[in-house]
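K.L.:
what's the 3D shape of this:
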Amino acid sequence: MAAERAFVFEDEEELFSVMKDMDCLYCRIPVTASKHHLKKKHLRFAIYYKDAGIGKFSIPCYCSDGGHGRSHWHCPMCLKILHRTQNYKIHITNHGVEMTHKSSAELQPTAVPLESPRTRTHIQDKTPGNKLACQKCGTIFTATSNLRRHERLQHGQEQQPILCIDPKNAIYVTPKYLHGPRVPIHIRKSFTLQILLCELEECWDFMKAQAQSGNPGRECRHLVRTNHAQHYVPPPPLSVISLEEMSHKHLLSASEKHQCQEMSSRAAVQGVDCVYPVFWDEHDLSERCVFFSVYTDLEDKWCQFGRTRVSFDTKCGRWKCLCQHKRSRCVHKCLSMWWLFQERPELLQADMDGEDLC
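P.N.:
You can find the predicted model right below:
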């Protein structure tokens, strides 16, 4: 009786044992399934991935099912045949697997213990021969610079910081892009509240397309980061004393002072922080621009989750806000200035010297 073909393996020995002392099941023309043949014809082009945390791989097939002996791929989940490698990768990714370029031996969970990104920055797992191992996937490197480059390029998404700023409404902030200035955006994710939202329109389009393709739970790159988000840490609350001092120094007008007090009271009634400072310095990122997530008591295109982003350039003393009053001194800028005056007055010096709040 002919052996049944398998299209997914966890290690090479499993493949060799299945094909021992018989003709290759994956070739149209009869040929002995020696290790040399399997490595040269199939393993050489294998595609590696993780399925439920277990390292696996698939090999190309040359059977008659593909027509005229063309190389093709059999999906191990639904048995669909695909002729292009890239199409096969996309297809099995839609089944929920995670693509990787690493061998199955390196993908086993016991190979290298997982560490947090912060711990990985300070600890290097040294192997015999003074080599370095990636704490995330176990890949071996001989130079620290190569290891750091690998961590940045291969695991850059997971290294991006993400902070919980509102546990009540499940709101987080995380950098918008992988590279360049770490401009924060707001996202919401809560399985209890059944919320899965991102501020970016491109992410909405991505998740909508995934839902139409049969993957309704697929998350954008920002929402995925919540798996390693820092726990909520309440910021220092705004003090009325510091607000009075700002008014006394003529940094705020009477109407601006009243608006700040009113907005702060509304946030307190809702049980959220009126101003949440977003400092990336714990992640070795630039601190030239200080960002704030500010309560708005509104839900609009510029504040979809009831919060807006305010930025302050500590070098030139310029403020920016996403609200409709971009060129004027809005209450959101005043609230952020209140917090900065109270907690980090040294950063506000450039603004106080230049008197530029627009």
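
K.L.:
can we go C-alpha only for contacts and neighbour counts from here?
P.N.:
Will do.

K.L.:
could you tell me how many residues sit around residue 261?
P.N.:
17 (other Cα atoms under 10 Å).

K.L.:
to compare with the earlier structure, here is another sequence to fold:
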Amino acid sequence: MAAITLADDLTHLIKIVAAEENSCSLCDIGFETVEKLHTHIDRVHWTKRVDASCLHRLGQGHVVPCRLKCMQSVDKDRRSHYHCPICSKLLRRCGTFKYHLFNACRNSTPREKSKTLHFDVQAESKSKKQRKECQKTYSISHCLPRQRRDAHKLPAVCIDPRNGVFMVSQSSNSAAPIHVTKHLIKGIIGCEDKDCISIFEILKDINPAVDCNHLHSVQNAHSIANIALGDKALNSLVEMNLISSATSEKCRSERMKSLDSNAPLVVYANFEAFGISNRYKYYSILTGQNTHSSPSERVRVTFDVEAGSWSCLCSRKTGTCLHITLAKWYVFQTDPELISSVPR
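P.N.:
Okay, here's the model as predicted:
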């Protein structure tokens, strides 16, 4: 059986791997229930995936390990191994495969579809159609890789141009944005995605110039106007008993910090211009705390318009954090009709 080791997300992986009833095509093992099969795919294959989105020719693909008898030396114990989607080479260890994928095989010429690697039929036919159309527009062959790369750019908006802070969709299948920083003059470059951080750590001593698709996408980011928050809206929140007087003083303190640092306190990242659903509203909140996973010193707050609920990516799991309160302040000043859906 041919191994399918490239998938967009977990749902896509389950769809193509669990094609046969209660059987995993990456292990050739059957399971009693569908639930056990899905749990197996998640724990054994998806958790050990390698994000290949940095390779623009692959788009947002994730390479998952295969446990079929593809290698003569692993027939006995069925050790996991990886199929390179570019040159079809088989490698055992995850670290070795990452080095091969992002360094040794990065600039190699893709071969024809491997005998041990089958892509989705519809996606493959669509890709061939796109390449055919591109050849009509771009007569010079070396222009094609850049055109394919630009086609996979993610929606991005500029949050803080002075400090080079952007919000970019995490993937083509997930509109939820992440913060990235890219300021060439100040020498600040960073991405919050965990997979990208892992890749950067692996390649920092090999090829420090490697960037991810998130950083590449900010080149065409949309600009967003900075809106200063006023006391009138904040006082109205106190009068409506949506926040306490003590909380309002904390909000004013955060506003002073943002003015001192010359950075916007709250920015609404409008992704509707990219054709993304307006159910979720995303706000970038200044935290002033620089961490390894958040070099932008900002955090994302999300408002679900249909459910009327707020969520924040900060460490606080329950209740309303100060970041959500700052986002409410912004919403009440710019779009007060939404405040009726905000839980008290």
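
K.L.:
so what's residue 268 of the second structure up against?
P.N.:
281-284 (Cα atoms under 8 Å, 6 or more residues apart in numbering).

K.L.:
translate it into the numbering of the first structure.
P.N.:
Counting by TM-score structural alignment, residue 268 of the second structure corresponds to residue 277 in the first structure.

K.L.:
do residue 123 of the second structure as well
P.N.:
Using TM-score structural alignment, residue 123 of the second structure lines up with nothing in the first structure.

K.L.:
from residue 343 of the first structure, how far out is the match of residue 268 of the second structure?
P.N.:
Counting by Cα to Cα, to the nearest Å, the separation of residue 277 of the first structure from residue 343 of the first structure is 10 Å.

K.L.:
got it, and residue 170 of the first structure?
P.N.:
Taking Cα to Cα, one finds residue 170 of the first structure at 25 Å from residue 343 of the first structure.

K.L.:
over to residue 127 of the first structure?
P.N.:
45 Å.

K.L.:
these two: which has the busier surroundings?
P.N.:
Neighbour count, other Cα under 10 Å: between residue 127 of the first structure and residue 343, residue 343 has more, with 16 against 12.

K.L.:
just tell me what that one corresponds to in the second structure.
P.N.:
Under TM-score structural alignment, residue 343 of the first structure pairs with residue 334 in the second structure.

K.L.:
OK, contacts around its match?
P.N.:
For residue 334 of the second structure, counting by Cα under 8 Å, 6+ apart, there are no contacting residues.

K.L.:
and the contacts of stretch 181-193 of the second structure?
P.N.:
163-166, 170, 178-180, 197, 214-215, 293-296.

K.L.:
give me the PyMOL select line for the residues you listed, limited to the buried ones.
P.N.:
Of the contacts of stretch 181-193 of the second structure, the buried ones can be selected in PyMOL as follows, counting by 16 or more other Cα atoms under 10 Å:
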select buried, resi 163+164+165+166+170+178+179+180+214+215+294+295+296
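
K.L.:
wait, which of the contacts of stretch 181-193 of the second structure is closest to residue 82 of the second structure?
P.N.:
Residue 82 of the second structure lies nearest to residue 197 out of the contacts of stretch 181-193 of the second structure, by Cα to Cα, at 20.7 Å.

K.L.:
after alignment, which residue of the first structure pairs with the closest one?
P.N.:
Per TM-score structural alignment, residue 197 of the second structure is aligned with residue 204.

K.L.:
what residues sit buried inside stretch 317-330 of the first structure?
P.N.:
For stretch 317-330 of the first structure, burial by neighbour count (16+ other Cα under 10 Å) applies to 317-321, 323, 329-330.

K.L.:
what sits closest to the counterpart of residue 254 of the first structure in the second structure if chain neighbours are left out?
P.N.:
In the second structure, residue 254 of the first structure lines up with residue 245, judged by TM-score structural alignment. Closest residue to residue 245 of the second structure in three dimensions, ignoring its sequence neighbours and counting by Cα to Cα, 6 or more residues apart in numbering: residue 238, at 6.3 Å.

K.L.:
same question, residue 299 of the first structure
P.N.:
Per Cα to Cα, 6+ apart, closest to residue 299 of the first structure is residue 306, 4.9 Å.

K.L.:
for the counterpart of that neighbour in the second structure, give its distance to residue 288 of the second structure.
P.N.:
Using TM-score structural alignment, the partner of residue 306 of the first structure in the second structure is residue 297. Distance of residue 297 of the second structure to residue 288 of the second structure, computed by Cα to Cα: 5 Å.

K.L.:
quick revisit: quick one: which of the contacts of stretch 181-193 of the second structure is nearest residue 222 of the second structure?
P.N.:
Looking across the contacts of stretch 181-193 of the second structure and measuring by Cα to Cα, the closest to residue 222 of the second structure is residue 166, at 9.4 Å.
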